[in-house]
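Undergrad: could you work out the structure for the sequence below:
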Amino acid sequence: MSTFSGLGTALSSLIAQRQGLEVSGQNVANANTVGYTRQRATLSALPASSVPSMFATSSGVGQGVFTSGFERMGDIFVDARLRTETSGAAYLQQLSTSYSQLEDAVGEPGDTGLSSQLTNMFTAWSEASKSSEGSASRSVLLERSTAVANQIATLYNGAQTQWNQTLTTTNSLVTQVNTTAANLADLNSRILAITNAGGSANELMDSRDLLITQLSGLVGATARIQENGTVDVMVAGNALVNGAKANTLEVTGAKSFDQAMAGESVGIVWSKNGASAGLDGGRVAGLLTVLAPPNASGSGGMLTEAATGYNTLATQIATQVNALHNTAYTEAGYETGTTAGDFFALEAGKPAALGLKVAITDPQDVGLAAAGAGALDGSIGDKLAALATATDGPNATWSANVVQLGVRSASASSRASVAEAARATSEAQQLAQTSVDTDEESINMLAYQRAYEGAARVLTAIDEMLDTLINRTGVVGR
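TA: Now for the predicted structure:
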């Protein structure tokens, strides 16, 4: 072994310890960087020379150390689990949020809710029947009935507005998905070029993993790592990102609430061939569920189902009230034998919830008397007031709708909370694996510092030995 070989051994240690120190410094610098994965310098020993050079012998001692790589301290299985949990949690959270918005719009229970308005209307029928000869109570009845019709229309418009906002959000998120996919494809290309050149692309991999997790929350994306270091991003089994190429998604189907109510659905398809993306997770899938049209049974998306319920209620109110009011007589009509006619009207060409109007403008046209009971009779008014407590009346129908909405909203909230807890647990496991512990890094830096100082001391010792050998050999006795 060459006399000078010790210099190379000491130098390799100086270089390796400095690189390890730089890695620890990089970790500390990114301790608060979102998505950063801590790194470790992998040190490997250099073996002894197996073929000694001419006039040299091998002592069997190694030739120092070298940095074989910079390892990211991540776990692909923990990452995959987090993405799966993120997909499910985002889907359920979107449903819970939409139900909460719908509940807020309904405003039940409350003094300004439809339930209170219905009660006030039927109470007005009762009061009008008790003072059938006066017009004041009938005027109050018309005002309260108009308030009911307006409230139902407001609820329908609220569902329509929320649907339109949801569609706008869907379009925005799909655009975000396409942009993110393009960024991922670009990162794949850059990472491949760097790794092929023998460099380290760990920070770019961190950015790529962060984008994949974001896509998991949006469209339920999963990752498939390739042998060359690139990642394919899959959505429902199809490639959103394939190496350096990104595919795009687009929103198709209903563009308005009326189209959705007519049965046209909103869908997400692949731009290249128009095939359905088949989303089964992520926030966008939750939005599609909210936007779904009503099915044959009247259910479906929560908004179209709610609107269908408003239409049904408006039709029920008009039908039941008119059925009784058509048998009633006003004071003038009692003398001529002419019944009062319809109290409510449904405007043609509009949804029932928007077309419900009070057909009577003159309080004297309100019919309260039954046939043969006298012009001042109020028995029909009493029957109309009794609809408030009828098991098949509007109040009962609305109460059932509100209870159903409350149960579904509570269920969605509960499921979202459980899913979020599972996601948070997975995220905590990932952070435990990847996040930077500044205390640990301080200890590592101290270890690298001491090793560097030791290597420098070895270098100094060898230098002094060589100085003696070169400059002092042969000077004895002079």
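Undergrad: alpha carbons only for contacts and neighbour counts from here, please
TA: OK.
Undergrad: buried residues of stretch 273-291, list them for me.
TA: Neighbour-count burial for stretch 273-291 flags 277-291 (criterion: 16 or more other C-alpha atoms under 10 Å).
Undergrad: for that stretch, measure first residue to last.
TA: Across stretch 273-291, the terminal residues are separated by 23 Å (C-alpha to C-alpha, to the nearest Å).
Undergrad: how far off centre is it?
TA: 12 Å (C-alpha atoms, centre = their mean, to the nearest Å).
Undergrad: what's it in contact with?
TA: The contact list for stretch 273-291, computed with C-alpha atoms under 8 Å, 6 or more residues apart in numbering, reads 86-95, 98, 163, 166-167, 170, 173-174, 215-221, 235-236, 238, 249, 260, 265-270, 301-304.
Undergrad: let's see which of those residues end up in helices.
TA: 86-95, 98, 163, 166-167, 170, 173-174, 215-219, 260, 302-304 (DSSP state H).
Undergrad: now the second one, please; I'll put the structures next to each other:
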Amino acid sequence: RLDSTVSRINALASQIAELNVQVVASESDGKTANDLRDMRDLKLDELSKIAGTRVINQPDGSVSVLIGNSTLVGGDSAVPLSIQMETPNPLPTTPLTDVPVRLRLGDSPDRLAPIGGQLSALVDVLNTEIPAYRGRLDAMASQLVQAVNTKHTGGFVFNGNTVPGAAAGNFFAPGSTTNPVRAATIGLHSTVAADPSAIAASGNANAPTDNSVSQGLAGLRSATNTVTWTAPNGATETGSFLEFFRGLVTRLGIQTSTATDNASVADNLVEQADKRRQSVSGVSTDEELVNMLRVQQSYQAATKLITAADEMLQSLLSLI
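TA: So this is what the prediction gives:
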């Protein structure tokens, strides 16, 4: 979506630059190119919704368009906007799940800022919201695997009625430094996946019917302080698996509700602003109807005057 949005911005910027050329050429004789200006205004309106731009009218009839603190359109030229991945240097040993993006205008080496509209929202989602939620889910998955494996490896498995039982292995695949456990990759250990009898329920090598490991595993659901996640700003979130997941879902629901409310308020403000703009620059059908009726009545009155003058002239001629 970000890629298609940037492509649309570049297309609109090029079209506005072309219309600038046409407006300046058409108005060189002192006339106003209303049709071309209307077409340009439509492009500017669409662009402002996508990128939160600012427009500056120039004396020659063209417009300059600013995005952030930089010029997107100036006269007959448009500067292309592009997306770049901000890959860390040096690369971390753990593979990246989310690589931040930045927007560049033309050949500028600097990040484009500030930005607004849909463009800003998409960048925030990619660089902040998705990594934060993925980080929470990955932390919960990784620590769940660690906690379950710790409990499970303390148990025993039995081959039939053979006593004592053998020490159990990992329940989940533990991952590695280069391939850590994540919410998207969590999976059973290959031994357990191949043979369910490798699942340990007993915590006593001499008691096949013991279920202390099973109870311990079930207790992890509400055990306190089993999940910890540290945000990029250093803030820490801690809780049980149940509390942590509920908090994650609640946070997402609140953010979604807040975003929906903010969007509704913004839509109302935009609608009010558009109505005020139309009241200044738009056409009032009621006012135009009144003017048309006034002209029509004036025409009818002039027609009656001409008719009366003609009748008087005819009467005068008949007397001669």
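Undergrad: before we move on, back to that, just the buried residues of stretch 273-291 of the first structure now: which is nearest residue 441 of the first structure?
TA: In terms of C-alpha to C-alpha, no member of these lies closer to residue 441 of the first structure than residue 282, at 36.3 Å.
Undergrad: so what does that closest one match up with in the second structure?
TA: Alignment note (TM-score structural alignment): residue 282 of the first structure maps to residue 117 of the second structure.
Undergrad: can you check which part of the first structure stretch 11-29 of the second structure sits on?
TA: Against the first structure, stretch 11-29 of the second structure falls on residues 179-197 (TM-score structural alignment).
Undergrad: contacting residues for residue 39 of the second structure?
TA: Per C-alpha under 8 Å, 6+ apart, neighbours of residue 39 of the second structure: residue 19.
Undergrad: same deal with residue 86 of the first structure?
TA: Contacts here follow C-alpha under 8 Å, 6+ apart; on that basis residue 86 of the first structure touches 213, 216-217, 220, 282, 420, 423.
Undergrad: so where do the helices sit in the stretch 301-450 of the first structure?
TA: Taking DSSP state H, counting those that start in this stretch as the criterion, the stretch 301-450 of the first structure carries its helices at 302-325, 331-336, 352-355, 379-386, 394-434, 438-472.
Undergrad: tabulate those (CSV), appending mean neighbour count and distance to residue 145 of the first structure.
TA: Formatted as CSV, these follow (neighbours: other C-alpha atoms under 10 Å; distance: least, C-alpha to C-alpha, whole Å):
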stretch, mean neighbour count, distance to residue 145 of the first structure
helix 302-325, 22, 10
helix 331-336, 16, 21
helix 352-355, 24, 14
helix 379-386, 21, 12
helix 394-434, 17, 13
helix 438-472, 15, 69
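Undergrad: residue 372 of the first structure is nearest to which of those?
TA: Of the helices of the stretch 301-450 of the first structure, nearest to residue 372 of the first structure by C-alpha to C-alpha is helix 331-336, at 8.7 Å.
Undergrad: quick one: the spatially most central residue of the second structure from residue 83 of the second structure, how far?
TA: Nearest residue to the geometric centre of the second structure (C-alpha atoms, centre = their mean): residue 122, 3.1 Å. Using C-alpha to C-alpha, residue 122 of the second structure is found at 12 Å from residue 83 of the second structure.
Undergrad: now swap in residue 220 of the second structure and tell me
TA: Residue 220 of the second structure is 44 Å from residue 83 of the second structure, where distance means C-alpha to C-alpha.
Undergrad: before we move on, the earlier item: export the helices of the stretch 301-450 of the first structure as TSV, with columns for distance to residue 149 of the first structure.
TA: Formatted as TSV, the helices of the stretch 301-450 of the first structure follow (distance: least, C-alpha to C-alpha, whole Å):
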stretch	distance to residue 149 of the first structure
helix 302-325	8
helix 331-336	26
helix 352-355	8
helix 379-386	16
helix 394-434	12
helix 438-472	65
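Undergrad: now for those helices, which one comes closest to residue 158 of the first structure?
TA: Nearest to residue 158 of the first structure among the helices of the stretch 301-450 of the first structure is helix 302-325; the distance by C-alpha to C-alpha comes to 9.2 Å.
Undergrad: which part of the second structure lines up with the closest one?
TA: Under TM-score structural alignment, the match for helix 302-325 of the first structure in the second structure covers residues 129-152.
Undergrad: now swap in stretch 42-58 of the first structure and tell me
TA: Using TM-score structural alignment, stretch 42-58 of the first structure corresponds to no residues of the second structure.
Undergrad: other residues contacting stretch 316-325 of the first structure?
TA: Under C-alpha under 8 Å, 6+ apart, the answer for stretch 316-325 of the first structure is 340-346, 356, 367-368, 380, 383-384, 393-394.
Undergrad: ok, stretch 266-274 of the second structure next?
TA: Counting contacts by C-alpha under 8 Å, 6+ apart, no residue outside stretch 266-274 of the second structure touches it.
Undergrad: so which bit of the first structure is it matched to?
TA: By TM-score structural alignment, stretch 266-274 of the second structure lines up with residues 419-427 in the first structure.
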